[in-house]
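S.K.: I need the structure of the sequence given here:
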Amino acid sequence: MSSVEIRNVTKTFGRARALDDVSITFDDGAFFALLGPSGSGKTTLLRTIAGFSFPDSGTIRIGDRNVETTPVEKRDIGMMFQNYALFPNMSVADNIGFGLRVRRVSPSEEKRRIAEALDLVQLSDKAARMPHQLSGGQRQRVALARAIVTNPKVLLLDEPLSALDKTLRVDMQIELKRIQREIGITTIFVTHDQEEALILSDRIGILRDGKLVQVGHPRAVYDRPESAFAADFLGEANWLPEAALSGLALPQTTQASRFAVRPEALTLSAERPEGVNALPARLEQRVFSGAMATCIVTVEGQQWKLIARDRDLPDLPAQSPAWVSWTPADTITVPATAP
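M.R.: Next comes the predicted model:
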């Protein structure tokens, strides 16, 4: 397997700058998620790594080779898209083995590697079936097996789970993580689903307007966002109003800062608690969703969201006065000048 290094890559389409001097390293064997709103550049970056698009400037290195001008078929990568693009007139085994036949692998080697790939994705008993005879999750596994059967150095995934329903998607997240760990392939994954990125990834990169906003371990990016955009995009943030800052225990900073707290870090109570940061609030709405509940509260004229176990919330009716509280360690700090 191989690492992927992106150095000062820029890509424009007309006057639009899809990638703006992007530099990032995808570590060998790691699972890396690219996140960002539509138009942020994440799919352009993936396509540039794949070779479907060449950068205007900068370098792309896969392993020990510079590949920024190398065509896609010579980059030794595996790809999987939202549309699995299985051949409807081919069996599962033939779909998986298509790339091997293009590479003119011997029949005996092809048979062996197809069998290994089928076993890896737990579809050995479905080899003779046609795509229309499979469930959505099974088709997804066939597409994944086809992407990895050629033993690529890097696996690129473009929203591969977006077409699945929620329950199946969760199951496939677990399977995808298992398979990636088992084969140890460097994997770069584009998704709009922040929760999916947190579950699957060793590292996360957040893009905005063609620039990398922040890169790091999922927990580090979530707990210590470096900008208001990162705080709001990965998860949710309740921003402390200026009028409420006095009297709160806040992190010491040497520059102008903004402060926020995550919804799940908040506690709702009828009385003011001691020893923590607390602000008076009004409970607007409580939404039950099984074990958890979401409360909408008004704090200093702003609407905040609070998420907690339903059983831990006080029995308060809507429009009741209340208190929201959190520990000082749970306060998020970002520079006031950061976007």
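S.K.: CA atoms for contacts and neighbours, from now on please.
M.R.: Noted.
S.K.: quick one: the strands in the stretch 201-339 of the chain?
M.R.: Per DSSP state E, counting those that start in this stretch, the stretch 201-339 of the chain carries strands over the ranges 203-208, 211-216, 238-239, 257-261, 267-269, 277-289, 292-299, 302-309, 321-326, 331-335.
S.K.: count the neighbours of T331 for me.
M.R.: 20 (other CA atoms under 10 Å).
S.K.: what's the answer for the one 3 residues further on, then?
M.R.: Neighbouring residues of V334 were enumerated by other CA under 10 Å; the total is 22.
S.K.: and for I148?
M.R.: If we define neighbours as other CA under 10 Å, then I148 has 23 of them.
S.K.: quick check, it in contact with L156.
M.R.: No: counting by CA atoms under 8 Å, I148 does not reach L156; the two are 10.2 Å apart.
S.K.: circling back: okay, the strands of the stretch 201-339 of the chain, which one's buried deepest?
M.R.: Ranked by mean neighbour count, these are led by strand 203-208 with a mean of 23 (mean count of other CA atoms under 10 Å).
S.K.: for comparison, sequence B:
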Amino acid sequence: MSLPTAKKIIETRAVTKRFPGKKTLFGTASFVSAVNEVSLEIRRGETFSIVGESGCGKSTLARLLVRLLHPSDGAVLYEGNDISTLSETDMRRLRKDLQFVFQDPFSSLNPRMTVGALIEEPMKVHTRLTRAERRRKVAELLGKVGLRAAFANRYPHEFSGGQRQRIGIARALASGPKVIVGDEPVSALDVSVQAQVINLLEDLKAEFDLTLILIAHDLAVIRHMSDRIAVMYLGEVVELAGNDDLFDRPLHPYTRALMRAIPIASPHGRSMNATLTGDVPSPLDPPSGCRFHPRCPHATDLCVSEKPVLGQAGGDRTVACHHWKEIADTAESAVREPPRSDTAAKRFALFRERSQQQEPTTAGNI
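M.R.: Okay, the predicted model is just below:
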């Protein structure tokens, strides 16, 4: 189902990204398809998450969405305009709308620049604010992310990981963006700090009317924040659904395996079903047909010979599996009910309550 342009902010059309591999004895180079013919529509104002195993192409796709990487094939559209073919000059004008929060808060900040200079830099490029106005804006943004205005004169090495990620978020907000992409923005942080940064992102999304695109491994985080979720495997989207639909009734065998891998404290809630066997195939030589078939317990000859198309599966969800209907009908009882958001919600609510009890100036001690 295609959405009107007014309702979607980013769209990909069969976007593919190939990286050159090692050269052979005869001088020809092999290619790795990190992202393979992915078509998505991201709606204005939603939180859209991309999940999957390490190496499945999540981060590459995230960079393609804001054109930090050029696609090898296909197109990426922002507000209906193809940005994959824009010149660097034209793309520079759009850069203020599309900002990125990187995974590593230690290496994503220039250690030679003060925090104030880091946050002020996007304003110099994308706004016409005076120096005094930029300084006031820096102080305001530091307050928005729970840090003291006086921190503007310090350097990144003087801060903890949680503080640095807050600085990265403030820098992303400095240009007044419409879209923020977070590439595993909390995976390098302690659990308590993760919850506070996640709650901060949710608050800022509402305040600044942002569209959030999140890459994450922690499915509890994904369920807590997301409106819709895309599941990737070996460079391809295998299932796309709303939050509750995906967690309550996963359709693709790979999505079911991800749900079974979620740890549960209660022994009564544990699944007796085996998790996936075998390793992820090499992207240099992906399997024929369905790329998941070597690890899928439901694979047939059709899966080996014919690639499934990402098709409608009822309502607002799509799935790329030849046998998802039979699997959903016959194997429903074999899949452990995925943990609902109760535990995760309680965990995040507790940290939100604690952080709200603190003064804004002490939040910088995280």
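S.K.: work out the TM-score between the chains.
M.R.: TM-score of the superposed chains, computed with TM-score structural alignment, normalised by the length of the first structure, equals 0.68; 255 aligned residues with a CA RMSD of 2.7 Å.
S.K.: looking at the strands of the stretch 201-339 of the first structure, which is nearest to A50 of the first structure?
M.R.: strand 203-208 (17.5 Å; CA to CA).
S.K.: the first structure: helices as residue ranges?
M.R.: Along the first structure, counting by DSSP state H, helices occupy 42-50, 92-102, 107-120, 136-148, 166-183, 194-200, 218-223, 228-233.
S.K.: and the angle from the first one to strand 211-216?
M.R.: I take that to be helix 42-50 of the first structure. Relative orientation of helix 42-50 of the first structure versus strand 211-216 (axes from the mean of the first three to the mean of the last three CA atoms, to 10 degrees): 80 degrees.
S.K.: please tell me which residues of the second structure helix 42-50 of the first structure aligns onto.
M.R.: Aligned using TM-score structural alignment, helix 42-50 of the first structure spans residues 58-66 in the second structure.
S.K.: ditto for the fifth one
M.R.: Alignment of helix 166-183 of the first structure against the second structure: residues 191-208, by TM-score structural alignment.
S.K.: give me the mean deviation of that stretch from the first structure.
M.R.: Once fitted to the first structure, stretch 191-208 of the second structure is off its aligned match by 1.7 Å on average (mean CA distance after the TM-score superposition for the first structure).
S.K.: return the distance of that stretch from the chain's centre.
M.R.: 15 Å (CA atoms, centre = their mean, to the nearest Å).
S.K.: off-centre distance for the match of helix 42-50 of the first structure?
M.R.: 9 Å.
S.K.: with stretch 330-345 of the second structure instead?
M.R.: 22 Å.
S.K.: what is the burial count for D227 of the second structure?
M.R.: By the criterion of other CA under 10 Å, D227 of the second structure has 18 neighbours.
S.K.: V238 of the second structure versus the residue positioned nearest the centre of the second structure, what's the distance?
M.R.: Nearest to the geometric centre of the second structure sits I215, at 2.0 Å (CA atoms, centre = their mean). Using CA to CA, to the nearest Å, one gets 16 Å for the distance from I215 of the second structure to V238 of the second structure.
S.K.: now S33 of the second structure
M.R.: S33 of the second structure is 16 Å from V238 of the second structure, by CA to CA.
S.K.: returning to what we had before: so which residues make contact with the match of helix 42-50 of the first structure?
M.R.: Stretch 58-66 of the second structure is touched from outside by 10, 12, 17, 34-35, 50-52, 69-71, 76, 98-99, 181, 183, 213, 215, 232, 235, with contacts defined as CA atoms under 8 Å, 6 or more residues apart in numbering.
S.K.: filter the residues you listed down to the ones in strands?
M.R.: 10, 12, 17, 34-35, 50-51, 76, 98-99, 181, 183, 213, 215, 232 (DSSP state E).
S.K.: list the buried residues of stretch 166-185 of the first structure.
M.R.: By neighbour count on 16 or more other CA atoms under 10 Å, the buried set for stretch 166-185 of the first structure is 169, 172-173, 175-176, 179-180, 184-185.
S.K.: please disregard the earlier target; I meant stretch 76-92 of the second structure.
M.R.: Quick answer for stretch 76-92 of the second structure (16+ other CA under 10 Å): 76-78, 83-84.
S.K.: determine which two of the residues you listed are furthest apart.
M.R.: Most distant of these, by CA to CA, are Y78 and S84, 9.4 Å apart.
S.K.: ok so, going back, ok, now which ones touch the residue nearest to the centre of the second structure?
M.R.: Shown in contact with I215 of the second structure (CA under 8 Å, 6+ apart): 49-51, 58-59, 62, 181-185.
S.K.: most neighbours, which of those residues?
M.R.: K58 (30 neighbours).
S.K.: and that residue, how close does it get to M232 of the second structure?
M.R.: Taking CA to CA, one finds K58 of the second structure at 7 Å from M232 of the second structure.
S.K.: mind listing the shared neighbours of I148 and L156 of the first structure?
M.R.: In contact with both I148 of the first structure and L156: G78, using CA under 8 Å, 6+ apart.
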